[in-house]
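> need coordinates for the following:
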Amino acid sequence: MTGFVRACLLGGLSLGLMSCQSSSPVEAANVPAPVVQAEVKAPAHDVQQIAATTAHPGEAVYKQACAACHDNPEGTRAPAKDTLKQMGLQFISYALTQGKMKDIGATLTADQRGQVINYLIGAKTAPNAWTSAMMCDAARLPVDLAGGASITNFGFDQHNTRSLTAAQAGLTKAQLAKMELAWAVGFPDATGMRSQGAVVGKNVFVPVADVAAMYAFDISVADKPCLQWVYETRGGAPLRSSPAYGVVDGVPLLVFSGMDTTVHAVDARTGKAVWTRTVGTYSFSTTTGTPTVLKDRVIVPVAQFEIVYGGDNAVPCCNNHGYVLSLDPKTGEQQWRYDTMPEATHQRDRGDGKSLMGPSGAPIWNSPVVDEKRSLVYFGTGESNSPPAHKNTNAIIAIDLKTGKEKWSFHATPNDIYNIGCDLKSKPELLNCTSMPETVFRDVDFGASVILGTHSDGKQLVYAGQK
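You can find the predicted model right below:
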């Protein structure tokens, strides 16, 4: 089947957020998510023959375009069909039109996309009536940031220590053993949370990936949180990073990013956008790592998921790579850009007249460390996706905070040329794989964020765990 591996990538996580209100479900935000109402029409081309023997037209589309991977999750690493059925309308709709499944979605008509979504999850809308029931009263509606931030980004602080003092946490170690659940909020239609919240003053700011929204909750009353505002992204791109918090010229900013590489800067007091900027350069660029907000810049890591397309002969591999940006915190304008490697060029013919390109890879999945004392930014990178394997793949890299110039790079695992398509247990002849040289083929990214810490001898070290 054309696009064999592309049909394997509609991902979703099953996570719960244990933090916001018991019993009242939280669903979509103040702008309704897209509604897909599938019409029962005869699908086109070869799907028609399958439709004649199935009860639902979407089943025919599923069997033709999706089943090869999603009915074989162990061999393809794709989410199983039962997992797809738990996903939300907005998440699947985005995946088929703009996300990881957009190439598969492009082979289907709008009716067929609607039919397969309807077959998997039913005809849903994303209700938003919950907001009025959970909105704060007049006394708690204003966002109260007094007391400062205790969790400002994914690593809790600029060094990614993920450590809080008792004062910041509001807990002592002795109290941990006696903790009980105070409240929880569930987000229907969201199978994946993906990210943690930021905690500032009496507020927690929570991103919900699958519904592409950021929620602001007042948590000053121990057993009764309430909703202050909701920010929805345009286009429905799932959010991927945690929110980063910082104050720029008196404006408290939350900065976060989504699967479509759009970086959002939002006023924490109002939930209104200050600026947005889409930073993706390549067709498979994405953002997962959390930005860092400083007084004079926002540091943004950029990854790419071209790794999953190596098993598709229709896509000559590979020309994407990771990079880091410095953006103006007031406007979102780019200040500098650091690329992990030069642009890919033709390396050899795959055997069918198309190019095998390289170097490629080094996605930056993680949240960088900002070391203002040394004016450096540290981060880890992923594998190479095509030869030659560049020195900045599977590496820890330090760049200048003010200029983006590379200062040093530690190459932990050379010659790790990897893509998912070449590692499938059941696969056709894959031109992007057979033309590769010998490789360790281990896929040993630095997926987790690096940490800047102090050793017992007083020296500061960069710590990193490799996959």
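> going forward, measure contacts between C-alpha atoms and count neighbours the same way
Noted.
> then Asp111 would be within a helix, right?
Yes - using DSSP: H, G, I helix; E, B strand; the rest coil, the secondary structure at Asp111 is a helix.
> point me to the helix or strand that includes Pro437.
Under DSSP states H and E, no helix or strand contains Pro437.
> now it: how far from Asn392?
19 Å (CA to CA, to the nearest Å).
> centre-most residue in the chain?
The residue lying closest to the centre of the chain (CA atoms, centre = their mean) is Arg240, at 2.9 Å.
> re earlier: more neighbours: Pro437 and Asn392, which one.
Neighbour tally, Pro437 and Asn392, criterion other CA atoms under 10 Å: the higher count belongs to Asn392, 27 against 11.
> what sits against Thr233?
212-213 (CA atoms under 8 Å, 6 or more residues apart in numbering).
> how much space is there between it and Thr403?
From Thr233 to Thr403 the distance is 30 Å (CA to CA).
> before we move on, what about Asp423?
39 Å.
> okay, the two: which has more neighbours?
Neighbour tally, Asp423 and Thr403, criterion other CA under 10 Å: the higher count belongs to Asp423, 17 against 14.
> where do the strands sit along the stretch 351-467 of the chain?
355-358, 369-371, 376-380, 395-400, 406-411, 451-454, 460-463 (DSSP state E, counting those that start in this stretch).
> now do the stretch 201-350 of the chain
203-208, 213-218, 226-232, 244-248, 251-257, 262-267, 273-278, 285-286, 292-293, 298-304, 323-327, 334-339, 345-349.
> okay if I get those as TSV plus distance to Leu96 and mean neighbour count?
Formatted as TSV, the strands of the stretch 201-350 of the chain follow (distance: least, CA to CA, whole Å; neighbours: other CA atoms under 10 Å):
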stretch	distance to Leu96	mean neighbour count
strand 203-208	19	26
strand 213-218	19	24
strand 226-232	20	23
strand 244-248	29	22
strand 251-257	20	25
strand 262-267	18	22
strand 273-278	20	16
strand 285-286	16	25
strand 292-293	31	28
strand 298-304	18	26
strand 323-327	26	23
strand 334-339	29	16
strand 345-349	30	14
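> what is the end-to-end distance of stretch 161-172?
Termini of stretch 161-172 sit 18 Å apart (CA to CA).
> just the buried positions in it, please.
Within stretch 161-172, the residues that count as buried by 16 or more other CA atoms under 10 Å are Thr161.
> how about stretch 310-329?
Result for stretch 310-329 [16+ other CA under 10 Å]: buried residues 310-313, 315-329.
> compare with the first, here's sequence two:
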Amino acid sequence: MLLRTSRLAVLSGLAALALAAGLNAATPTRIKSTEEMNSRAGPTINPETAPGRPLFEQHCAMCHLGGVPKAPSPNFLAMLAPDAIVSALTNGVMRQQAASLTPAEKIQVAEYLTKTPYASYQRPAPPPRCKGAAAKFDMTDIPADIGWGHDNRRFIPANIAGLAKADVPKLKLKWAFAYPAATHIRSQPTVAWGTLFVGSQDGTIYAFDPDTGCTKWTTRLSAEVRTAIVADAATKRLTFGDLLGKVHVLDALTGKEIWASRMSDHADATITGTPTLGGGLLYVPVSSLEVVQAGNPAYPCCTFRGSVVAVDPATGAEKWRAYTAGQPVPQGKTADGTPILGPSGAPVWNSPTYDAATNRVYFGSGENYSTPADDGSDAVFAVDATTGKRIWSTQLTLGDAWNVGCMMGLGSCPKEGGPDYDVAASPLLIDTGAGAKMLVIGQKSGQAWGLDPETGKVRWMTRLGHGGTQGGVHFGMSAEGSRVFVPINDMADTGDARLYDPAIRGAGLHALDAKTGNVIWQAKAKDNCEGRKFCDPGISAAVTSIPGVVFGGHLDGMLRAYDADTGAVLWQYDTTQPMPALGGQTAKGGSMSGPGAAVWKGKVFVNSGYGMYSHAPGNALMVFEVAK
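Sure, this is the predicted structure:
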């Protein structure tokens, strides 16, 4: 099923300049390098002059620039911790290839890739280990099937949340943790068996005591923990995905790894959406950062295809794979003479939604990375949960092929030129009464959609913002009953020379009726950035609801609790302020994006810091509870 959607909310190039003059708006900017989108904390190294550059080119480039499948590209290696790279070269998977390098040269390679002086990378002492009763797991606190990985509606019932609406204004910071050497945190906290589980940028998974912040165990893996930690009550296991596209399964009580498996052979594959448990299988969404590679006009773009992979949760053995985009084949050359391969892309950024009643899995896709745009991009899919066979697909935006070359005005930009309207958030399957259901979709176009889950037919569409490259719905909606809470990002300047109509900017939180798409209320966010770099008022992070309350973290670092009935702000906290943290450290948040809040027994757990893609860095895990 194909559906054409409007692009009138966004203009680029000369049209944008003309409209800017007419609206008396600021002229949109265009980045010259992807490095302009990164916000770093601490000293950096110039990769052009770094002594590790010729070492990488001589010893590593042949494999990591596409010569060997599964060898992570420099885009991924740049996001690893420096000591993780040195460890891999010394004692890990790359020790044989790096055997001829001296210890100093291995450090130089790590510095070149991460742009971080090794001497400045200081890991503080770990949090204190729990003793006595705090070290024990509460086996009566059995995790419910809620949140990413189980139920994408992100609603926490009263018996688990333990937080009344009337008490929300009394929330105070209980304790904070400063993630070591972190600028962003993209792992959703999970509470199970009386323990707070969360991952970090350097690949460490923490099992915290929720009351004191001491740790029951910690386990460090090789790459950033990218998703929610999914707790399985039946097996007492934790499941999550990492930056390098691996799924990991750990013993929840010891932190010992049971199995790990990479979900794609593509060098740029990653896992952004949380793997979902259901029907005896684990459904893993596969996305990629090959879209960034096209920022190099000499890169032959592109060969990645988005997919959902079903694996055995006990072993990781693949059962089926459902692709989104077609098979890439040569499509000519760019004006620079670089080969074009397509169709490609259509990554799956979101956590799949499993429906036991119909034995179906629903998920959405992003844009194609290269010409030609096909019917697999910006689409919603329904597949058989047992076989992966496609039942239906509905494309919400036609002709969307886009990559980072478009931001920079390069010849690697596909002729379609975007508009980059991913279906980035998970589909929500909502009961609308009398046995009827609606599949509610949020899109980066700034639109929310209601689809018939049986056929994929569009029942309604509601525009909530102008959308764009960093606009519309990003990481996740929430629902209480038939009310759906839709966060809208809608950055005003996305660094790609596009101008967005401020009259329909929707940055903030919106409530819709799932049956009709009618707006119940809108709470647009005030812009308090006052010119601060990497500051925007919108909501990119997933939102979380409890009875009567919606928690939303904003890109300006404000964490707010909204009245679910009216949209009024009940409570707010500025996470960008310095906070005393465990071990005598100082935690400081930044932009809030990716994961949202977790609520358990009267406590609210949330991360702050997203130092990438033109957002502000931070390193804070915060725990709030009602002041006593």
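> TM-score of the superposed pair?
The TM-score (TM-score structural alignment, normalised by the length of structure 1) is 0.71; 376 aligned residues with a CA RMSD of 3.6 Å.
> related to what we said a few turns ago, so which of the strands of the stretch 351-467 of structure 1 is the most packed in?
Highest mean neighbour count of those: strand 376-380, a mean of 25 (counted as mean count of other CA atoms under 10 Å).
> against structure 2, where does it fall?
Under TM-score structural alignment, strand 376-380 of structure 1 corresponds to residues 360-364 of structure 2.
> quick one: the matching stretch to structure 1 mean distance?
Averaged over the aligned pairs, stretch 360-364 of structure 2 sits 0.9 Å from structure 1 after superposition, using mean CA distance after the TM-score superposition for structure 1.
> does Ser200 of structure 2 really touch Arg186, like I thought?
Yes - taking contacts as CA atoms under 8 Å, Ser200 of structure 2 lies within contact range of Arg186: 7.2 Å.
> what touches both of the two?
225-226.
> any chance of JSON lines for the strands of the stretch 201-350 of structure 1, columns distance to Leu356 of structure 1?
Listed next are these as JSON lines, based on distance: least, CA to CA, whole Å:
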{"stretch": "strand 203-208", "distance to Leu356 of structure 1": "38"}
{"stretch": "strand 213-218", "distance to Leu356 of structure 1": "39"}
{"stretch": "strand 226-232", "distance to Leu356 of structure 1": "40"}
{"stretch": "strand 244-248", "distance to Leu356 of structure 1": "38"}
{"stretch": "strand 251-257", "distance to Leu356 of structure 1": "31"}
{"stretch": "strand 262-267", "distance to Leu356 of structure 1": "29"}
{"stretch": "strand 273-278", "distance to Leu356 of structure 1": "28"}
{"stretch": "strand 285-286", "distance to Leu356 of structure 1": "19"}
{"stretch": "strand 292-293", "distance to Leu356 of structure 1": "36"}
{"stretch": "strand 298-304", "distance to Leu356 of structure 1": "18"}
{"stretch": "strand 323-327", "distance to Leu356 of structure 1": "22"}
{"stretch": "strand 334-339", "distance to Leu356 of structure 1": "21"}
{"stretch": "strand 345-349", "distance to Leu356 of structure 1": "5"}
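> so which of these is nearest Gly358 of structure 1?
strand 345-349 (5.6 Å; CA to CA).
> how far apart are that closest one and its match in structure 2?
Comparison of strand 345-349 of structure 1 with structure 2 after fitting gives an average deviation of 2.0 Å (mean CA distance after the TM-score superposition for structure 1).
> helices or strands next to that strand in the packing?
With contacts taken as 3 or more CA pairs under 8 Å, 6 or more residues apart in numbering; DSSP states H and E, strand 345-349 of structure 1 sits against strand 355-358.
> what span of structure 2 is the strand it packs on aligned with?
Using TM-score structural alignment, strand 355-358 of structure 1 pairs with 339-342 in structure 2.
> starting at the chain centroid, how far to stretch 401-421 of structure 1?
20 Å (CA atoms, centre = their mean, to the nearest Å).
> that one aligns to what range in structure 2?
Counting by TM-score structural alignment, stretch 401-421 of structure 1 corresponds to 385-405 in structure 2.
> now do the same end-to-end measure for the matching stretch.
36 Å.
> ok so, going back, residue in structure 2 matching the residue nearest to the centre of structure 1?
Looks like Arg240 of structure 1 aligns to Arg226 there (TM-score structural alignment).
> mind listing what the nearest residue to that match once chain neighbours are set aside touches?
Closest residue to Arg226 of structure 2 apart from its sequence neighbours, by CA to CA, 6 or more residues apart in numbering: Asp242 at 4.8 Å. Asp242 of structure 2 is in contact with 223-227, 248, 270-272, counting by CA under 8 Å, 6+ apart.
> out of these, which are shared with structure 1?
Checked against structure 1 using both residues aligned by TM-score structural alignment, their matches' CA atoms under 8 Å, the contacts of Asp242 of structure 2 keep these contacts: 223-227, 270-272.
> now list the buried members of those residues.
223-227, 270-272.
> name the nearest of those residues relative to Glu318 of structure 2.
Using CA to CA, those come closest to Glu318 of structure 2 at Ile271, 15.7 Å.
> counterpart of the closest one in structure 1?
By TM-score structural alignment, Ile271 of structure 2 lines up with Thr287.
> kindly report the same for Leu289 of structure 2.
So, by TM-score structural alignment, Leu289 of structure 2 is matched to Phe305.
> quick one: that match and Thr286 touch, right?
Yes - look at Phe305 of structure 1 against Thr286 with CA under 8 Å: they come within range, at 7.1 Å.
> just the helices in structure 2 please.
Ranges of helices within structure 2 are 13-23, 52-59, 61-62, 74-77, 82-90, 103-114, 158-161, 290-293, 404-407, based on DSSP state H.
> just the ones you listed: most buried one?
Taking mean count of other CA under 10 Å, helix 404-407 is the most buried of the helices of structure 2, at a mean of 24.
> just checking, what packs against it?
Looks like helix 404-407 of structure 2 contacts helix 290-293 (3+ CA pairs under 8 Å, 6+ apart).
> can you pull the contacts of Gly364 of structure 2?
Counting by CA under 8 Å, 6+ apart, Gly364 of structure 2 has contacts 348-350, 378-381, 423-427.
> quickly note the distance from Cys8 of structure 1 to Tyr309 of structure 1.
10 Å.
> ok, now Tyr338 of structure 1?
In terms of CA to CA, Tyr338 of structure 1 sits 24 Å off from Tyr309 of structure 1.
> got it, and Met87 of structure 1?
Counting by CA to CA, the gap from Met87 of structure 1 to Tyr309 of structure 1 is 23 Å.
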